[in-house]
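1. Next comes the sequence, and after it the predicted model I'd like to discuss.
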Amino acid sequence: MRSLLRSLGFLAVLVIFSLLAACIELTEPTIADESGPSNESNSDSEATLRLGHVFAEDDPIHKSTVMIADLAKEYSDGELQIDVYSNSQLGGERELVEGVQMGIVDIGLAANAPVTNFIPSLVYWDFPYLVDSIEHMERIENDESIMGALQTDFENNNLVNLGIQYGGFRQITNSVRPIETLDDFSGINIRLLESEVMIESFENIPGTRTSNMAFSELYSGLQQGVVNAQENPLNSIYSMKFFEVQDYLSLTNHFFTTRYYLMNADRFDLLSEKQQEALVRATEEVMELHKEELFAEEAQLLEILEEEGMEINEVSDEFVDEFRTQMKETVYPRFYDVVGNGDEEVGQKLIEEIEALR
């Protein structure tokens, strides 16, 4: 990360997370029937929802998700109970999205890459070096035209996006060598998310192989040498203890991770207006806090990862320029028609609008 934020913010927010998490007692969930939801749609009803994600319970993402459940219960005066399932208990991210669409899972937290298996037009969020700073991402999120197109894509697939979670910039770890030039990818077998654009991006780098495996299996895959590299935001590299099975961390910032709290639109409509407002309000508020915590912690995480024995390097501007130029020439154009839902000019225009906000 070119400009790492103060570590004091990380410590302060972690105290907040710890205090709030200590007040939360998760109850045994009511298992949803595959035939559909049973919640009544009136102001006197109580609703219990299942929310699934793939992260460990000591990950800030889990803690912020539990905060959403806590606040939604508070804002709904106890009418809305959300039971949180961590560690892929309800499935990997692709299974979570599919479960939400089918109404089997009430809410699923999923990164953009697995979502593109169901909504291909969202592949642009996975374009390498499209988002180049947090400030840039915030301008994108505040753009009514871009966000309007995003929401339309979700609505057309019977999904409600409760909120966008900033996942952070993705960095590369490996057990071969530091990544300082594109030539250093020679001999690298890197695990990537299940995203066609991500896979094609790295396969366009000579000497690089790509693999896909479930996030829950990645540690053992690295440990056993099935793959020798992976890429994730710093918080995931730390919480999943990848530093135990990887020697090198290269700060590349090559992809920016966006995640979504997705809910089946029909199930959302079954909630009372009070419950809906409580859920949306809780998600939006916690996402702001999560964003502050995520980037405030990075300096601290780098110190910890270095203490754990990782060799850390930051790539040069020349590396970024070469990577971005190569991808804009070979990868971006191939997906313009997908981004534009079949219209290449529409897709290219959307990418240009995003780039113009830098």
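-> In hand now; what should we look at? Numbers count the residues shown, from 1 in each chain.
2. hey, let's count contacts and neighbours off CA atoms from now on
-> OK.
3. In the chain, which strand is the longest?
-> strand 159-169 (DSSP state E).
4. Buried ones in the helix or strand following it, by neighbour count?
-> Next in sequence after strand 159-169, counting helices and strands by DSSP states H and E, comes strand 171-174. By neighbour count with 16 or more other Cα atoms under 10 Å, strand 171-174 contains the buried residues 171-174.
5. Other residues contacting strand 171-174?
-> Contacts with strand 171-174, where a contact means Cα atoms under 8 Å, 6 or more residues apart in numbering, come from 179, 188, 228-234, 246-254.
6. helices or strands next to the longest strand of the chain in the packing?
-> helix 144-155, strand 256-264, helix 265-270, helix 273-296 (3 or more Cα pairs under 8 Å, 6 or more residues apart in numbering; DSSP states H and E).
7. so which of those is the most packed in?
-> strand 256-264 (a mean of 22; mean count of other Cα atoms under 10 Å).
8. chain center to that one: distance?
-> 6 Å (Cα atoms, centre = their mean, to the nearest Å).
9. before we go on, here's another structure to hold up against the first:
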Amino acid sequence: MLGLLYLAKKKMNYMQNCKAIKRKIIGVLFGVFILGLSACSNIKEHKTLFFAHSLPVTHPVHKGILEMQKLLNEKSGGKLQIKIFPDGQLGSEREMLELLQIGSVAMTKVSAASMSNFAPEYRVFGVPYLFRDSEHLFSVLEGELGKKILEGGSEFLLRGLCFYDAGSRSFYTLDGFVKTPEDLKGKKIRVMNDQMSVQMVNTLGGSATPMAYGELYTALQQRVVDGAENNVPSFVTSNHYEICKYYTIDEHSMIPDVVVVGTKFWDTLSETEKGWLQAAADESVAKEKAYWKETVKENMEVLKKANVQIHYPDKSLFSEKSKPIMEELMKDPKMNTLIQKINTY
């Protein structure tokens, strides 16, 4: 019996080692692939930026990235080009950020929540009800404070170029609305793998369940979780509305998306090339915001036709219950200063 257990354990270790080796081989081959393409780019006298993200091509943020691609091509006269890898082809948000850090990929788009795992200033965007509305949010994002946060990521080899509108996040569930925080009791709610998101749901009374976004549809089908929280376009493009028929628009957080370039790639660019890239990113923001607004309007009609029930709760019940999160964060002097600055906008 002991012999069989030993052999089983040995086989399991062997399989795990094989998987690890396979991942390393894939990483090496991908690096060689990129170097090969880069070499071809040099021969053609242009540079290609590999831009990976996890969203579907129908998403308004992807459309914003397409605008950036077009603008960069125009500004550089084709000397600097973007090749996009959507739909999580190169991995999760965390994996893509790690690829940027080692220089295997040039750019990505991630949630500010994912960035907070690398650059601590981004944690502030996860504070529930910190921003009064979208106008307040973008006055911060597009002001000096927003620029400082974007540039601060360079210390961790991840330089932010601009913020994209990602709307506000609200709860959607399988059974009944979340009209008050009490309605979250006993409910397992999927959240991003982010400390602030976990803390937010737990503080409101639910059971936060971190899970990869790509696994969520099946998890909802099998009732592994009772619901999730996200913005309207993500709720629709993920097809989660086919399963969850209750959408409570409590708008507990406004976490923007961030366009990020790895400093390892950024440092290879000339000042002129950096100017082209930054300008293309900045100018794409207005287009992305317009796409977002238009998509939300269209998606609300999709939800209506799909018989998804919408509820607008008393937000004060949620904001009051979540206050301890901000109070705890403000014990950190750096976060305290940041929050106070945001409140003055």
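-> That came through, no problem. This is a predicted model, so every value here is computed, not measured.
10. Show me the strands in the stretch 51-200 of structure 2, by range?
-> 80-85, 107-111, 158-164, 169-173, 188-191 (DSSP state E, counting those that start in this stretch).
11. circling back: so can I have a markdown table of the helices and strands packed on strand 159-169 of structure 1 showing distance to His53 of structure 1?
-> Shown next, in a markdown table, are these (distance: least, Cα to Cα, whole Å):
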| stretch | distance to His53 of structure 1 |
| --- | --- |
| helix 144-155 | 19 |
| strand 256-264 | 9 |
| helix 265-270 | 18 |
| helix 273-296 | 15 |
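12. quick one, which of these is nearest to Glu352 of structure 1?
-> Set against Glu352 of structure 1 and scored by Cα to Cα, those come closest in helix 144-155, at 11.0 Å.
13. residues in contact with the closest residue to Pro181 of structure 2 other than its chain neighbours?
-> Counting by Cα to Cα, 6 or more residues apart in numbering, Leu204 is the residue found nearest to Pro181 of structure 2 once chain neighbours are left out, at 5.4 Å. Listed by Cα under 8 Å, 6+ apart, the contact partners of Leu204 of structure 2 are 181-182, 184, 318, 321-322.
14. Same list, these, but as JSON lines with distance to Phe30 of structure 2 and neighbour count please.
-> Output for the contacts of Leu204 of structure 2, formatted as JSON lines (distance: Cα to Cα, whole Å; neighbours: other Cα atoms under 10 Å):
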{"residue": "Pro181", "distance to Phe30 of structure 2": "46", "neighbour count": "18"}
{"residue": "Glu182", "distance to Phe30 of structure 2": "48", "neighbour count": "13"}
{"residue": "Leu184", "distance to Phe30 of structure 2": "43", "neighbour count": "22"}
{"residue": "Phe318", "distance to Phe30 of structure 2": "46", "neighbour count": "21"}
{"residue": "Lys321", "distance to Phe30 of structure 2": "47", "neighbour count": "16"}
{"residue": "Ser322", "distance to Phe30 of structure 2": "44", "neighbour count": "23"}
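15. which one of those is nearest Ile43 of structure 2?
-> Checking the contacts of Leu204 of structure 2 one by one against Ile43 of structure 2 (Cα to Cα), the nearest turns out to be Ser322, at 56.0 Å.
16. Which helix or which strand is home to the counterpart of the closest one in structure 1?
-> Applying TM-score structural alignment, one finds that Ser322 of structure 2 aligns to Met327 in structure 1. Per DSSP H and E: Met327 of structure 1 is located in helix 317-330.
17. Need the contact partners of that helix.
-> Applying Cα under 8 Å, 6+ apart, the external contacts of helix 317-330 of structure 1 come out as 128-129, 180-182, 201, 204, 252, 254.
18. Of those residues, which is the nearest to Leu301 of structure 1?
-> Leu301 of structure 1 lies nearest to Thr252 out of the contacts of helix 317-330 of structure 1, by Cα to Cα, at 15.7 Å.
19. Quick one: residues contacting Gln278 of structure 2.
-> Gln278 of structure 2 touches Leu161, counting by Cα under 8 Å, 6+ apart.
20. how far away is the counterpart of it in structure 1 from Thr30 of structure 1?
-> Using TM-score structural alignment to pair residues, one finds that Gln278 of structure 2 aligns to Val280 in structure 1. From Val280 of structure 1 across to Thr30 of structure 1, the span is 22 Å (Cα to Cα, to the nearest Å).
21. for Thr258 of structure 1, same thing?
-> From Thr258 of structure 1 to Thr30 of structure 1 the distance is 29 Å (Cα to Cα).
22. cool, Phe243 of structure 1 as well?
-> 37 Å.
23. Report the contact partners of Met326 of structure 2.
-> Counting by Cα under 8 Å, 6+ apart, the residues that Met326 of structure 2 touches are 127-128.
24. Is my assumption valid that it occupies a position in a helix?
-> Yes - looking at Met326 of structure 2 with DSSP: H, G, I helix; E, B strand; the rest coil, it is inside a helix.
25. Stretch 69-80 of structure 1: how far from the chain's middle?
-> The answer for stretch 69-80 of structure 1 is 24 Å, by Cα atoms, centre = their mean.
26. Regarding it, how distant is the last residue from the first?
-> OK, stretch 69-80 of structure 1 end separation, Cα to Cα: 8 Å.
27. Kindly report the same for stretch 303-320 of structure 1.
-> 24 Å.
28. buried stuff in it?
-> In stretch 303-320 of structure 1, counting by 16+ other Cα under 10 Å, buried: 305, 310-312, 314-315, 319-320.
29. check contacts around Leu161 of structure 2.
-> Leu161 of structure 2 neighbours (Cα under 8 Å, 6+ apart): 150-151, 258-261, 278, 281-282.
30. just Asp44 of structure 1 next, same as before
-> Residues Glu79 are the ones in contact with Asp44 of structure 1 under the rule Cα under 8 Å, 6+ apart.
31. secondary structure element for it?
-> Assigned by DSSP H and E, Asp44 of structure 1 belongs to no helix or strand.
32. ok, for Ser197 of structure 2, nearest residue in space, not its chain neighbours?
-> Val191 is the one closest to Ser197 of structure 2 (Cα to Cα, 6+ apart), at 6.1 Å.
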